[in-house]
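Colleague: Here is a sequence together with a model predicted from it:
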Amino acid sequence: MSETSGPILRWRVRRDLLIMKIVGAFALAVLTVLTLDDPRGAILAGAATAILTALVVRDLLAPVRLTADGEGLVVVRGFAGSERVPWSAVERIRVDTRTRFTSRTELLEIDTGEGIHLLSRFDLGVPCRQVADELRSFRTGA
């Protein structure tokens, strides 16, 4: 990230969720060992362990998912990479809300024209609507 003067806003994965994922991965690893005499159970527990461990590694390598400064945004991309997006490339910032059955999900959408970056509340640590409002205010200087 380049040197900028002025405020920098950051949104990151909540530490308590990271700790819960670590505990869950450990518990699944123990379950995998305990089910070695049952091949199907061991495969399922092993796969769940691998997936949750990958999520833990990603959270450790790239805990900050979104940063905003006077020049633009830095958004997590791929497993643990990042991409700098200048404010001039940001076409729209909005929150996509969907309700399925009794569950409501929100995703922060950052549209750059060439692509859309999607971030959830779990990525940002706070509600998506709050981040969208802060980004719009920060961008316009209001």
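Modeller: All right, it came through fine. For clarity, every value in this text was computed on a predicted model and none was experimentally measured. Numbers count the residues shown, from 1 in each chain.

Colleague: use CA for all of it now, contacts and neighbours both
Modeller: Noted.

Colleague: gap between the helix or strand where Ile22 lies and the chain center?
Modeller: Per DSSP states H and E, Ile22 falls inside helix 15-34. Relative to its chain's centre, helix 15-34 lies at 19 Å (Cα atoms, centre = their mean, to the nearest Å).

Colleague: Tell me which residues are up against stretch 57-75.
Modeller: Stretch 57-75 is contacted from outside by 1, 4-13, 18, 76, 79-88, 117, 119, 123-124, 135, 139, using Cα atoms under 8 Å, 6 or more residues apart in numbering.

Colleague: Name the residue most distant from the centre of the protein?
Modeller: Centroid-distance maximum for the chain: Asp37 at 36.6 Å, with Cα atoms, centre = their mean.

Colleague: does that one count as helix, strand or coil?
Modeller: Under the three-state scheme (DSSP: H, G, I helix; E, B strand; the rest coil), Asp37 adopts coil.

Colleague: rewinding a little: quick one: buried residues of the helix holding Ile22?
Modeller: Of the residues in helix 15-34, those buried under the neighbour-count criterion (16 or more other Cα atoms under 10 Å) are Leu18, Lys21, Ile22, Gly24, Ala25, Leu28, Ala29, Leu31, Thr32.

Colleague: hold the first one in mind and look at this next one:
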Amino acid sequence: MTETSEPVLRWRVRRDLLVMKIVAALAFAVLTVLTLGDPRGAILAGATSVVLAVLAVRDVLAPVRLTADGEGLVVVKGFAGSERLPWRSVERIRVDTRTRFTSRTELLEIDTGESIHLFSRFDLGVPCRQVADELRSFRTGS
């Protein structure tokens, strides 16, 4: 029996960003210890360290944020869970672009009618427009 492997596309958090989060969490943990004489500084540094550590743990537990195959998409849901979305449930794939002051933000938006899944460039490791184009091409087979 011959198995056919259908193509699978995956987008994941870049490893260098994960390493930066870990290093920053450690640096803020050290800063927390060094500022124990200043309660406000210690609380601020400690809270920052915890937030960065939680974000790094999420990146370790669920590094792949979006997967596409012939049956549909698998999106990260919650802290480190996932949800399968069949292609028939995906109503729209688009890139939402916002400009505020001098900053431009892009989010990949996958709309199923019942839920909207948003991904940033940091989630996907590549520009959102590139992922949207690849998903549309993959979905239509062109």
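Modeller: The structure has been received and is ready for your questions. Bear in mind the structure is a predicted one, so any value in this text is a computation, not a measurement.

Colleague: Give me the TM-score for this pair.
Modeller: Once the chains are overlaid, their TM-score stands at 0.97 when taken by TM-score structural alignment, normalised by the length of structure 1; 140 aligned residues with a Cα RMSD of 1.2 Å.

Colleague: coming back round to it: select only the buried ones of the contacts of stretch 57-75 of structure 1 in PyMOL?
Modeller: Of those, the buried ones go into a single PyMOL selection, burial set by 16+ other Cα under 10 Å:
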select buried, resi 11+12+13+18+76+82+84+85+119+123+124+135+139
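
Colleague: Contact partners for the residue farthest from the centre of structure 1?
Modeller: Contacts for Asp37 of structure 1 (Cα under 8 Å, 6+ apart) come out as none.

Colleague: Check the alignment and tell me where it lands in structure 2.
Modeller: Asp37 of structure 1 maps onto Gly37 of structure 2 when the alignment is built from TM-score structural alignment.

Colleague: Quick check: the gap between that match and Ile43 of structure 2.
Modeller: Computed as Cα to Cα, to the nearest Å, the Gly37 of structure 2 to Ile43 of structure 2 distance reads 11 Å.

Colleague: okay, now the residue nearest to Pro127 of structure 2 when sequence neighbours are not counted: neighbour count?
Modeller: Setting aside the residues directly before and after it, Pro127 of structure 2 is nearest to Arg121 in space (Cα to Cα, 6 or more residues apart in numbering), at 5.2 Å. The number of residues packed near Arg121 of structure 2 is 20, by other Cα atoms under 10 Å.

Colleague: all strands of structure 1, in order?
Modeller: Under the criterion DSSP state E, structure 1 contains strands at 9-12, 64-68, 72-77, 81-86, 92-100, 103-111, 116-120.

Colleague: now the angle from the third one to strand 64-68?
Modeller: Taking axes from the mean of the first three to the mean of the last three Cα atoms, to 10 degrees, strand 72-77 of structure 1 and strand 64-68 form an angle of 160 degrees between their directions.

Colleague: For Thr35 of structure 2, give me its contacts.
Modeller: For Thr35 of structure 2, the set of contacting residues under the criterion of Cα under 8 Å, 6+ apart consists of Gly41, Ala42.

Colleague: coming back round to it: other SSEs contacting the helix holding Ile22 of structure 1?
Modeller: Under the contact definition 3 or more Cα pairs under 8 Å, 6 or more residues apart in numbering; DSSP states H and E, helix 15-34 of structure 1 sits against helix 39-61.

Colleague: Pull out the buried positions in the helix it packs on.
Modeller: Of the residues in helix 39-61 of structure 1, Ala42, Ala45, Gly46, Ala48, Thr49, Leu52, Thr53, Leu55, Val56, Val57, Asp59 count as buried by neighbour count, 16+ other Cα under 10 Å.

Colleague: ok, which pair from those is furthest apart?
Modeller: For the buried residues of helix 39-61 of structure 1, the farthest-apart pair by Cα to Cα is Ala42 and Asp59; their separation is 25.4 Å.
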